[in-house]
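# Here is a sequence together with a model predicted from it:
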Amino acid sequence: MKLENKKKKNFFKKKKIIGFINITHNGYAFVNVNGFKKDIFIPKNKTNRSLEGDLVQIKLLKKSGKKIKGEIIKIIKRKKKKFIGILKIKSNYKYGSVIFPKKTIHVDIYIPKNKLKGFRHNEKVLVKIIKWPKNLKNPLGEIIKVFGLSGEYQTEIFSLLEEYGISYKFSKEVEKETKEIFLKKNFDTSFRKDCRKINTFTIDPIDAKDFDDAISIKKLNNNIWEIGIHIADVTHYVKEGSFLDKEAYTRGTSIYLEEKVIPMLPHKLSNNICSLLPEKDKLSFSSIFNFNKKGKILKSWFGKTIIRSNRRFTYEEVQDIIDKKKGDFYEDISTLLFFSKILTKNRLKNGALSLERLEVKFNLDEKKNPIKLFFKKNNDAHHLIEEFMLLTNRKISEFVSLNLDKKPYQRIYIYRVHDKPDFKKIIDLNKIIKPLGYSLDKENFKKSINFLLKNIHKKPEKNFIENLILRVMSKAKYSTKNIGHYGLSFIYYTHFTSPIRRYSDIIAHRLLNNYLLFNKYNKSKKLKEFYEKQSQYCSYKERLSIDIEREFSKFLQVKYIKKYIGQKFDGIITGFTDWGIYIDLFLFQIEGMIRLRDIQEDIYILQSKNSIIGKKKRKIYYLGDQVKVKLIDVNIEKKQITLNFLN
């Protein structure tokens, strides 16, 4: 204790104390300083024109109770000078102002009247801070880019991409390389296995334009079938170190928004040269397996091929053939489905989780406004393709990692890994679902999770519980350090099957090709560090793309639901804060909030993180309670839905 007090006294004597500032929505702030356990509290009037994330210098004030107070005396470095917000113009005001619904900064930025010419009220803009005079409470700025009117389809896409630092245009160098590849169309088939005479087809979503994978099947005799999974040979065209390669790495992944794709590779490559289009000779990297009639794999082969797809199927077309038991390639499709079901059964028996989420999709009108919301569910056609892609990713990973005696090599590879869930989170999950009549066996977690998922099928609480399960789970990522894939119950697993849209798969292709050609591997520590760094970067870009896709989907959901203001809905309580209750609306699978201050029947306070209680009537609401609510308001700018209990 004496040592701690001595440290504090020495700290107050320091002339220069610096740290990064965290400013709350209310204007007061905290600064985290190395060497001190507690953050330094900065009152609202002492932030001295600093903004969120700035590196600042602090002068310490007198200690107040347990708090150590300070004031900002200098901004050493701004974290950001450019911000995305919405321009508000009022005719009788001296300034226009850019507001920030997402609260990226705690103050509006003023735009002088003489700098507003040509701009419109409610436009989403990129604004740059020019100066912040001492006599003004707000900084002054200038608009450097306009995205369009707030709440419009194109506006929201391009402002999101700007916010996340994603480029939607390709450089001249990349376009030049793409054009050269397009004109050459280099087809060196001398070292490739020719698979063009085998029945081959692609199965993809109806709106897909880039076809990463195709599947072939050939009956060798009454007991053996040869099944090929053919993946676009992107690395044949995208050479390591080229402008194309560097751009693909920078982007990391394609981003899929409703009716819009921000591709990792230019369209001439992704939708044409690399894409496994029907009735065209295409270069691929293939995994070919011999199955016996019991679904056992007798032989595997991996290598470069040339294929010719007979037909492009959509999932809906294949499902129709499965249901009606007739149509193009029916015999091939039914055989593939038979083997895929064996693969699924074996995977689940081995301990894989059977978590399958419904995907929220929209129909848009000609102005790109959402006119219909629906949920996309995987069917047999999806499962057929999914199982063969999982098989390919697993078997390639095993081939690279194990020698003929099934002992581990020390080869470098990029793995898709998934860690075990946090035990404490499992205990917390059990506490939440227990009042709903469910429980988990901590000793046999996977089995009990699958049993739970089966039990909640078609139940109102399904979406809520599935979200809770996802929060318990670790996030899958890329790494050269293999720990296995917990969710799939695979010891070895990679991502190989989507090189048109994932850079991780390009890395996997290059490494596998190197091992096939030379059967050598470099044990260099530097090389492993290089690939680990690339793996971490691919994981980072994946998380960014998921965030962008979710945020854009939320925008469409909020815009769609606006027309239902005043209507009543069923929902389930999914969370509590000091100021509100989160409700998941069954019909839309989107969360809205009831502000505690808006509840008229009583004054409610947070009793625990899982419940609130009324002060007078002592009524308690718990997580998972089903409730009836009314849609009160929708704020598209903030992507917020306001609800209230029915009286």
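Arrived safely, thanks for sending.
# going forward, measure contacts between C-alpha atoms and count neighbours the same way
Fine.
# So for residue 595, what's the nearest residue that isn't a sequence neighbour?
Of all residues beyond its chain neighbours, the one nearest residue 595 is residue 580 (4.3 Å), with distances taken as CA to CA, 6 or more residues apart in numbering.
# okay, now the one to match up with it:
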Amino acid sequence: MAQRTLPADERILTWLEERPGLAATVREIAEAFGLPARSRPKLRRRLHELVAEGRLVALRGRRFGSARVLGDVVGRYTRHPHGFGFVVPDDPSEIDLYIPIGGAGGALHGDLVAARITDVKPDGRREGTIVRVLERKSKVLVGAFQPTYSGGGVVQPIDAGYGFDILVPKGRTAGARAGEFVSVSLETPPSGAGPARGRVVERLGRPDEPGADVEVLIRKFDLDPRFPEEVLRAAEALPDDPGRWSLEDREDFTGQTVVTIDGASAKDFDDAISVERTRDGGYRLHVHIADVAHFVEEGGPIDAEALRRGTSVYFPDRVIPMLPERLSNHLCSLVPNELRLTQGVTIDFDGEGRARRWRSHDGVIRSQARLTYEEVAAAIEERRPEARRALGKLLPMLEAASELAAKLEAQRARRGAIDFDLPEPELRLALTGGTEDIVARRRTAAHRMIEEFMIAANRAVASDLAARRAPCLFRVHERPDPDRVEKLMRALGGLGYRLDVDPVDATPAHFRVLLEQASGRPEEPFVVRMVLRTMSLARYDPVCLGHFGLALRRYLHFTSPIRRYPDLVAHRALRRLRHRVRERADVAADRRERLPDLARECSRLERDAEAAERESIAWKVAAFMAERLGEEFEGRIVEVAPHGLTVLIPQPFVEGLLPVRRLGDEYFRYDARRLRMIGSKTGRVFRIGQVVRVRVDRVDLLRHLVDFSLVGAETGPGGGRRRSGRGTAARRGRGRAGRRGR
């Protein structure tokens, strides 16, 4: 029997919030609550009243949704060069909001905005429009300057997301020359009344000048290479000698065989290790971490600046540190043959590498050696006699460490953790600042050993802090979205790969098996990339939600407090726990209340730092290849897309785009199911894993892009796609944008 009275407002709201798609029409709501057709006008009026009260949101298609879940979305606006964009919510648990062309409402790329949801697709994807600009990203942009006949100039922003050039009137160019990078103050944003206008405030150098790229990126990502005077004074005031008072209540590990193992160019050493075999056939691992919390007073000027930075940023030729150099490279750095204060973890493992017990401690160490990954790998993995002799008395400890690391790797495999092993470019720099060579970074057994030991320490500390509900920042990696998993399965299906599980139920072990199946095969780089893109983005959160990739219920970052602020938060929380510090209720409550904002800010700063580091490498790679225009290389196809092929050449280790128009003098059809290109005349096929010979055809230094052409291909004036009705230019544009997004 149909219900005669309208349901309570809260019942309607709850039903909408639990409904797939989060929205419904008047008719759908009426049917759900058993209302007769004659009640719909009354229901419609009530729904519009709830919209006016701000409790409901009116959507396209005459649908309604709860404002509690579909209200204004606050986040950063990221604009695509083609005009559409996304609002990336401050709340990392929310999905991005699509902003169509014309929906930006005056917002510029990078602005903090409030956006209103206007539509929700059946699969949960959301669309909206920007209603308010809450904060401009910056009024100063960086770009390339070109003079005009009028005596002024035009600045093309480095970031293609802005989608406009800036006119600089005569007399406001600061003497900038053609091609120079400049900082320009945006005085008038683009509008219907005219183009963007501004003035040059700083000249940053020519593209071929050493260091100009870093100067541009520092300004683009709002980094600060200099510390405030107050912070430097506070750092200088710290005593060189820890003093007897600092050593009280600390365990003395100075008699241990303790070493640091880092990259050859590393300057800040925040972790050291020591391993012993135990009488019962197990192992005892000591992980000693620089006690940054001892030197950096919470709430003090050094702490405030470290929080503002969030992380160190590592460019190929310089570092922008989180802490002043006196701390990062001196007082806190675990350099050899010097007393250093630490916080650490001692973990006992059985003979199979299972952790039986652990404890944390304040300690003091004296590192016996600063070793590199290459030195340790040469002695332990390659067993070179001269490398083993060079290690001397350190060799037995490192042999035990290698044994334990192998056991921990086996345990990681048993629990199904995902092991991404995608080679990355390593730049070999000349003393003059240029790039001499680009090679694939080698991941040695020494790299894996330190990685396993740091994971073990992070896991132990996370377990202790989570068990005691201590306020800290956990490292969270949530399970991938089922829709992305489904797309992955479709993409890899044409290559013969299967996940054999419902996307909702996919576990880390399923992805691990997938990667193991691809290992050593020509399509391995493509499979690894696709799985990586399927994963959620790791972030910081005050709630312990587990780490999907590592297949761990509890995890955080503890082992790098010199370069990551969340690690410093963990150190302070662990010390309060270990020393049973009892804080006033209001102080403890305030600490917890600040954690969500702190987690979001640290996650954002980490993303910005990684983006800056990636772009710096891409810039130097492009500059390196610009000197090799016309040279030929053999490479392998690692991706196939409608706009062309991504080709990876092994030496130098460089990736570039082979546009479809450079494949030959015929039309090429993209086979999405089997991920291949097929020539319409010759039937020639290009597929994942295929070896091709390419020529360096074009380099765009401003966008850091490398384009290849196919050696032996004969193309007409229009290139490979010669049919005029197929939107060639648009496809080429999408190709460029897609390449940048990888």
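Looks like it came in fine. Treat the numbers as computed from the prediction; the structure is a model and nothing was measured.
# how close does the residue nearest to residue 595 of the first structure get to residue 105 of the first structure?
Here the distance between residue 580 of the first structure and residue 105 of the first structure works out to 23 Å (CA to CA, to the nearest Å).
# where do the helices sit along the stretch 351-500 of the second structure?
373-380, 385-391, 395-414, 445-467, 482-493 (DSSP state H, counting those that start in this stretch).
# All the helices of the stretch 151-300 of the first structure, in order from the start?
With DSSP H, counting those that start in this stretch applied, the stretch 151-300 of the first structure shows helices at 153-163, 172-184, 234-237, 243-251, 267, listed in chain order.
# Output these as CSV; include the columns mean neighbour count and distance to residue 388 of the first structure.
What follows is the helices of the stretch 151-300 of the first structure, written out as CSV (neighbours: other CA atoms under 10 Å; distance: least, CA to CA, whole Å):
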stretch, mean neighbour count, distance to residue 388 of the first structure
helix 153-163, 18, 33
helix 172-184, 14, 30
helix 234-237, 20, 20
helix 243-251, 20, 26
helix 267, 16, 26
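# right, and these - which one's nearest residue 110 of the first structure?
In terms of CA to CA, the element of the helices of the stretch 151-300 of the first structure nearest to residue 110 of the first structure is helix 153-163, at 19.8 Å.
# what's downstream of the lengthiest helix in the first structure, the next helix or strand?
Longest helix in the first structure, counting residues (DSSP state H): helix 525-561. Counting by DSSP states H and E, the next helix or strand C-terminal to helix 525-561 of the first structure is strand 568-576.
# in the superposed pair, what's the mean gap between that next one and the second structure?
When the second structure is overlaid, strand 568-576 of the first structure sits 3.2 Å from its aligned residues on average, using mean CA distance after the TM-score superposition for the first structure.
# what packs against that strand?
Contact analysis of strand 568-576 of the first structure by 3 or more CA pairs under 8 Å, 6 or more residues apart in numbering; DSSP states H and E lists strand 580-585, strand 626-635 as its packing neighbours.
# how about a cut-off of 10 Å?
Packing contacts for strand 568-576 of the first structure, counted by 3 or more CA pairs under 10 Å, 6 or more residues apart in numbering; DSSP states H and E, involve helix 462-472, strand 580-585, strand 590-595, strand 604-608, strand 611-614, strand 620-622, strand 626-635, strand 640-645.
# quick one, which of the ones you listed is nearest to residue 52 of the first structure?
Checking these against residue 52 of the first structure by CA to CA gives strand 640-645 as the closest, at 22.5 Å.
# export the helices of the stretch 151-300 of the first structure to CSV and tack on distance to residue 565 of the first structure?
Listed next are the helices of the stretch 151-300 of the first structure as CSV, based on distance: least, CA to CA, whole Å:
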stretch, distance to residue 565 of the first structure
helix 153-163, 21
helix 172-184, 47
helix 234-237, 49
helix 243-251, 39
helix 267, 41
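# between these, which one is nearest to residue 604 of the first structure?
With CA to CA as the criterion, residue 604 of the first structure lies closest to helix 153-163 of the helices of the stretch 151-300 of the first structure, at 36.4 Å.
# and the angle for the closest one with helix 525-561?
Interaxial angle, helix 153-163 of the first structure versus helix 525-561 (axes from the mean of the first three to the mean of the last three CA atoms, to 10 degrees): 150 degrees.
# ok, now how distant is residue 145 of the first structure from residue 86 of the first structure?
Relative to residue 86 of the first structure, residue 145 of the first structure is positioned 12 Å away (CA to CA).
# what do those two both touch?
Counting by CA atoms under 10 Å, 6 or more residues apart in numbering, the residues touching both residue 145 of the first structure and residue 86 are 124, 125, 126, 127.
# Could you give the number of residues near the first one?
By other CA atoms under 10 Å, 27 other residues sit near residue 124 of the first structure.
# what residues are up against it?
Residue 124 of the first structure makes contact with 84-88, 98-100, 145-152, 155-156, 159, 637, according to CA under 10 Å, 6+ apart.
# hang on, the earlier thing: in TSV: the helices and strands packed on strand 568-576 of the first structure, plus mean neighbour count and distance to residue 558 of the first structure.
Rendered in TSV, the data for these read as follows (neighbours: other CA under 10 Å; distance: least, CA to CA, whole Å):
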stretch	mean neighbour count	distance to residue 558 of the first structure
helix 462-472	17	18
strand 580-585	24	12
strand 590-595	21	8
strand 604-608	18	27
strand 611-614	19	26
strand 620-622	19	26
strand 626-635	19	7
strand 640-645	20	7
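# would TSV of those with distance to residue 294 of the first structure be doable?
Compiled in TSV, those are given as follows (distance: least, CA to CA, whole Å):
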stretch	distance to residue 294 of the first structure
helix 462-472	34
strand 580-585	45
strand 590-595	44
strand 604-608	54
strand 611-614	52
strand 620-622	50
strand 626-635	47
strand 640-645	53
